[in-house]
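Q: Here you go, sequence then predicted model.
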Amino acid sequence: MTIIAAILVALVAVEHIYILILEMFMWTTPRALKAFGTSKAFAEESKSLAANQGLYNGFLAAGLFWGLFHPDAAVGHQIQLFFLCCVLVAAIYGGVTAKKSILTVQGLPALVALAFVLAT
């Protein structure tokens, strides 16, 4: 169970690194436009805001990796719980205020990972 939980936490972290890359470096590319359902004009106007969002996603990923690799397993476990809850809150807020698919794309993996971390 512990290995599965760690794999799931790592997947959530990697997903947030991918989001960081999309928002910080690829915001105006066709891939990001499609992923976020934005227009080229909107993307150009909101570049700096998207980069800021991407940075926050990077902090979520960093926190999850910190929890995975912390030398004290008990502390790492608590860090993972905290950052998975942060991802869930962000997904719920984003799903309610921006795009419902955020609940599935970001919230569901975090919820599953959280359930496995709690079970360990």
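A: Looks like it arrived, so ask away.

Q: When you work out contacts or count neighbours from here on, use the C-alpha atoms and nothing else.
A: OK.

Q: neighbours around A43, how many?
A: 21 (other Cα atoms under 10 Å).

Q: in the helix or strand harbouring it, what counts as buried?
A: Following DSSP states H and E, one finds A43 within helix 40-45. When burial is assessed from 16 or more other Cα atoms under 10 Å, helix 40-45 yields the following buried residues: A43.

Q: ditto for stretch 18-31
A: For stretch 18-31, by 16+ other Cα under 10 Å, it's 18-24, 26-28.

Q: tell me the contacts of G76?
A: 66-70 (Cα atoms under 8 Å, 6 or more residues apart in numbering).

Q: circling back to that earlier point, which other helices and strands contact the following helix or strand past the helix holding A43?
A: Using DSSP H and E, the helix or strand that follows helix 40-45 in sequence is helix 47-69. Contact analysis of helix 47-69 by 3 or more Cα pairs under 8 Å, 6 or more residues apart in numbering; DSSP states H and E lists helix 2-25, helix 73-97 as its packing neighbours.

Q: angle of the first one against helix 47-69?
A: Spelled out, it's helix 2-25. Calculated by axes from the mean of the first three to the mean of the last three Cα atoms, to 10 degrees, helix 2-25 forms an angle of 160 degrees with helix 47-69.

Q: Structure two is appended below for comparative analysis:
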Amino acid sequence: MHIVAQIFIALVCLIHVYIFLLETVLFKKRGAKVFGIPQAEVESRAVAMSNQGCYNGFLAVALLLALVVPDPSIAKAFATYGLACVAVAGIWGAATVMVRILYIQTVPAVLGLTALFLL
């Protein structure tokens, strides 16, 4: 796997580890502020955000596996799956929550997919 692809995979993985932490462990203190959730709604949204955070954690694990699995074809499969899921989730998030998600999630994932298949 080309080093540029690995850099994008690692970047997207780190972004999703951060999102996982914001939506689970850090939601009530830091996550709610980052996501712009009013203090009055934090408690009622905490469980749903934690669930959503788990999915972001699963994406991070797929991308981490892409970086550590020694078999190149299996690593590429994990990278393709993880980056494609992040790209689609980012498009959906941009359409339903805030456009900024497109730039935070989708753009790096698409750049990673491009590097994975063109380099």
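A: In hand now; what should we look at? This structure is a prediction, so every number in the text was calculated from the model and none was measured.

Q: rewinding a little: of all the contacts of G76 of the first structure, which comes closest to I3 of the first structure?
A: Nearest to I3 of the first structure out of the contacts of G76 of the first structure is L68 (Cα to Cα; 10.7 Å).

Q: contacting residues for the closest one?
A: Per Cα under 8 Å, 6+ apart, neighbours of L68 of the first structure: 6, 9-10, 76-77, 80.

Q: Show the contacting residues for the residue nearest to the spatial centre of the second structure.
A: Of all residues in the second structure, the one closest to the mean position by Cα atoms, centre = their mean is H16, 3.5 Å from it. Shown in contact with H16 of the second structure (Cα under 8 Å, 6+ apart): 56-57, 59-60.

Q: Please report the distance of the residue nearest to A6 of the first structure when sequence neighbours are not counted from M24 of the first structure.
A: Using Cα to Cα, 6 or more residues apart in numbering and skipping residues adjacent in sequence, the residue nearest A6 of the first structure is L68, 6.7 Å away. L68 of the first structure sits 25 Å away from M24 of the first structure, going by Cα to Cα, to the nearest Å.

Q: what's the answer for S48 of the first structure, then?
A: When S48 of the first structure is compared with M24 of the first structure (using Cα to Cα), they lie 8 Å apart.

Q: Looking at the first structure, which residue reaches furthest from the middle?
A: A41 (25.4 Å).

Q: Contacts only, for that one.
A: So A41 of the first structure contacts nothing (Cα under 8 Å, 6+ apart).

Q: quick one, what contacts the nearest residue to I79 of the first structure once chain neighbours are set aside?
A: Counting by Cα to Cα, 6+ apart, I79 of the first structure lies nearest to G67, which is 4.9 Å off, once chain neighbours are set aside. In this structure, G67 of the first structure makes contact with 75-80, judged by Cα under 8 Å, 6+ apart.

Q: which of those residues lies closest to T2 of the first structure?
A: H77 (10.4 Å).
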